[in-house]
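Peer 1: Give the three-dimensional model of this entry:
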Amino acid sequence: MAQMMIREVIVDTIRSEMRRDPDVMMLGEDIVGGMGTAGGPEAIGGIWSTSTGLWEEFGSNRIIDTPISESAIIGSAAGAALAGKRPIAELMFADFVGVCMDQIWNQIAKFRYMFGGKSRCPVVIRLIYGAGFNAAPQHSQAVYSMMTSMPGVKVVMPTTPADTKGLLTQAIRDDDPVLFFEHKALYGVKGEVPDGDYTIPFGHARQVRAGEHVTIVAMGMMVGLAERAADLLAKDGIGCDVIDIRTTSPLDEEAILDSVELTGRLVVVDESPPRCSVAADICAMVARRAFAALKAPPEMVTPPHTPVPFARELESAYLPSPPKIMDAVRTVLAYR
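Peer 2: Just a heads-up that it's a prediction; the model follows:
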């Protein structure tokens, strides 16, 4: 297995899928040159360096720099998908998904349903999200909860290099639209990546830690925080069953329920605000389907219901953290 950073895995996976399937293409703002360059040896592959070198190999017909217009990017991707292509559309910041919400909500998500299953829309929309960079409220949001509530799309959140390869490959080959959320803070995470062809089916959670006292469910950037909290709690003899759900839609409900049946206690860690969040949805699902197994009310560790602060100290206080997760675990353990 190779050791790669997540940003390198994204480039490598897209390159492999473009070589395998000539219908795969990519479009987005500055994905060729970035910083105003025109491509060629100056190209950096966008501000996140997640398309470096692709223009040189595949050319401007398949790697397309677009105007600064999210509605144009997603509208073009929708049309290309209906015409038989497999477009990968990049939204430089997930915060701007609202600009193209009609294209996603009313078009891409509903094509297959409205045409009685006779059409398909195999588009991947890559959304770069998350706080922790002091980028202020308009460039730091976690909007995946809002998108998860939308029928007709699949929502994917990788947290490791290996999962990034498996889930992105699956997304590009999927015949339905996929919203692929990439956290800014995870691009530099390095780890082993399986060689050769590798896919991970959607709707299959990953057990990160095993334990019998409390179930901790997390997603995206929050998985690493949950791992750190679980490792610290283990020193005090508290065993946490940490689950990375990988996809919020479809959701691996059985993996969560099986764990709660074992532990009787649930803590959900979510970077999105608490109202109508993935955390709230999971807590409601467990309360409805595993109420008899619960020994304590489920706890949510989320930011407050407020925009993401700009100031470094306020942003740090806003986000979930291992100490906050540990406090939630101790809260559910206090019930006897």
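Peer 1: C-alpha only now, for contacts and for neighbours.
Peer 2: Will do.
Peer 1: Show the contacting residues for residue 10.
Peer 2: 50, 51, 164, 165, 168 (Cα atoms under 8 Å, 6 or more residues apart in numbering).
Peer 1: Return the member of these nearest to residue 313.
Peer 2: In terms of Cα to Cα, no member of these lies closer to residue 313 than residue 50, at 29.5 Å.
Peer 1: for that closest one, what are its contacts?
Peer 2: Per Cα under 8 Å, 6+ apart, neighbours of residue 50: 7, 8, 10, 11, 31.
Peer 1: Now the second one, please; I'll put the structures next to each other:
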Amino acid sequence: MTQMAYRDAVRQTIFAEMERDENVVMLGEDIVGGMGTAGGPEAIGGIWSTSTGFYDAFGADRVIDTPISESAIIGAAGGLALTGKRPIAELMFADFIGVSLDQIWNQIAKFRYMFGGKSRCPAVLRMIYGAGFNAAAQHSQSVHQILTGMPGLKVVMPATPGDAAGLLREAIRDDDPVVFLEHKALYGVKGEVPDDPDYTIPFGHARLARAGEDVTIVATGMMVGMAERAADSLASDGIGCDVLDLRTTSPLDEEAVLDSVEVTGRLVVVDEAPPRCNLATDIVALVAHKAFASLRAPAQMVTPPHTPVPFARELESAYLPSPDKIEAAARKALDYR
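Peer 2: As a prediction, this is how the structure comes out:
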């Protein structure tokens, strides 16, 4: 095991996979640094510093700076994948999926289905998402609920550096399109990453981050750490929580959620997306449909309000879920005895 930051886990995994397979290519805005910019082509290595050193190692044919056109980036990734490459396309902000929805939803997600299983589209669409940086309403959103609702896509939301490495390697080697969502507030978080160059985590298998028998808390991405802190606080009062990190929203580990609720009888779902038609409502509906008899209290949802993400620091803080809000929701569920 090696201790490293989430950002470094992403960067090193892509680098290793590009060394392993010459068909893996990377494309996106400023992932090289912009030809002709001060300091040369390796001046930036992407605004998130997840492609530093790639240009010198692999060259312009495999590390491609693109125009400022998300539709072109995603469209090119789809075409590359159909012709035998394994593209990793980076959208600087997940908020920008709007201008590439046709390429994602009507093309990449449907190629295998519409061609009768005779084609494959091994494209990884990396998208940086989430609030907490006062980046305002157009650069702070969580869009996983939109992407999860698209048949044909696999949607991944790693919460730890180790999971970022294992799930990203799985995504790059997968023969179907994968949306890989990286929360910008997690890039500096450190954790253990296995040294095995073939370490992968299969999709559709949730991680039990905390174990307890009183309340089930389900979360993804940045929300997992908040749920863990809430669970630790509740544990000081003798309240045990199962904290489930879903890891992937499509495929979804329904069994892990249902098995936990059958034990605890209480459910709290934490989601950074607004509450209408989000992941929280989906999980609550799943439990109501398949494990209603196990519930001993109404399911609780901890989400932002149904508004755009505020810019002001104080308003953004109030907008987002927090450990205190998660703890309050768990205690509310426990009030039903």
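Peer 1: Next SSE downstream of the longest helix belonging to structure 1?
Peer 2: With DSSP state H setting the assignment, residue counts place helix 6-20 as the longest helix in structure 1. Past helix 6-20 of structure 1, further along toward the C-terminus, the next helix or strand under DSSP states H and E is strand 24-28.
Peer 1: Could I get the full set of helices for the stretch 51-200 of structure 1?
Peer 2: Along the stretch 51-200 of structure 1, the segments classed as helices by DSSP state H, counting those that start in this stretch run 54-58, 70-82, 101, 111-114, 144-148, 161-173.
Peer 1: from those helices, which stretch is densest packed?
Peer 2: The highest mean neighbour count among the helices of the stretch 51-200 of structure 1, using mean count of other Cα atoms under 10 Å, belongs to helix 161-173: a mean of 23.
Peer 1: mean deviation (superposed) between that one and structure 2, please.
Peer 2: Aligned to structure 2 and superposed, helix 161-173 of structure 1 gives a mean residue distance of 0.3 Å (mean Cα distance after the TM-score superposition for structure 1).
Peer 1: Tell me which of the contacts of residue 10 of structure 1 persist in structure 2.
Peer 2: When these are mapped onto structure 2 and checked using both residues aligned by TM-score structural alignment, their matches' Cα atoms under 8 Å, the preserved contacts are 50, 164, 165, 168.
Peer 1: Rebuild these as TSV, extending it with distance to residue 105 of structure 1.
Peer 2: Shown next, in TSV, are those (distance: Cα to Cα, whole Å):
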residue	distance to residue 105 of structure 1
50	26
164	25
165	27
168	21
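Peer 1: got the helices of the stretch 51-200 of structure 1 as a markdown table, with distance to residue 35 of structure 1 columns?
Peer 2: A markdown table is the format used below for those (distance: least, Cα to Cα, whole Å):
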| stretch | distance to residue 35 of structure 1 |
| --- | --- |
| helix 54-58 | 15 |
| helix 70-82 | 18 |
| helix 101 | 26 |
| helix 111-114 | 35 |
| helix 144-148 | 28 |
| helix 161-173 | 26 |
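Peer 1: quick one: which of these is nearest residue 231 of structure 1?
Peer 2: helix 161-173 (21.1 Å).
Peer 1: At which residues are the strands of the stretch 151-300 of structure 1 located?
Peer 2: Counting by DSSP state E, counting those that start in this stretch, one finds strands in the stretch 151-300 of structure 1 at the ranges 154-156, 178-183, 190-193, 206-209, 214-218, 240-244, 247-249, 266-269, 299-301.
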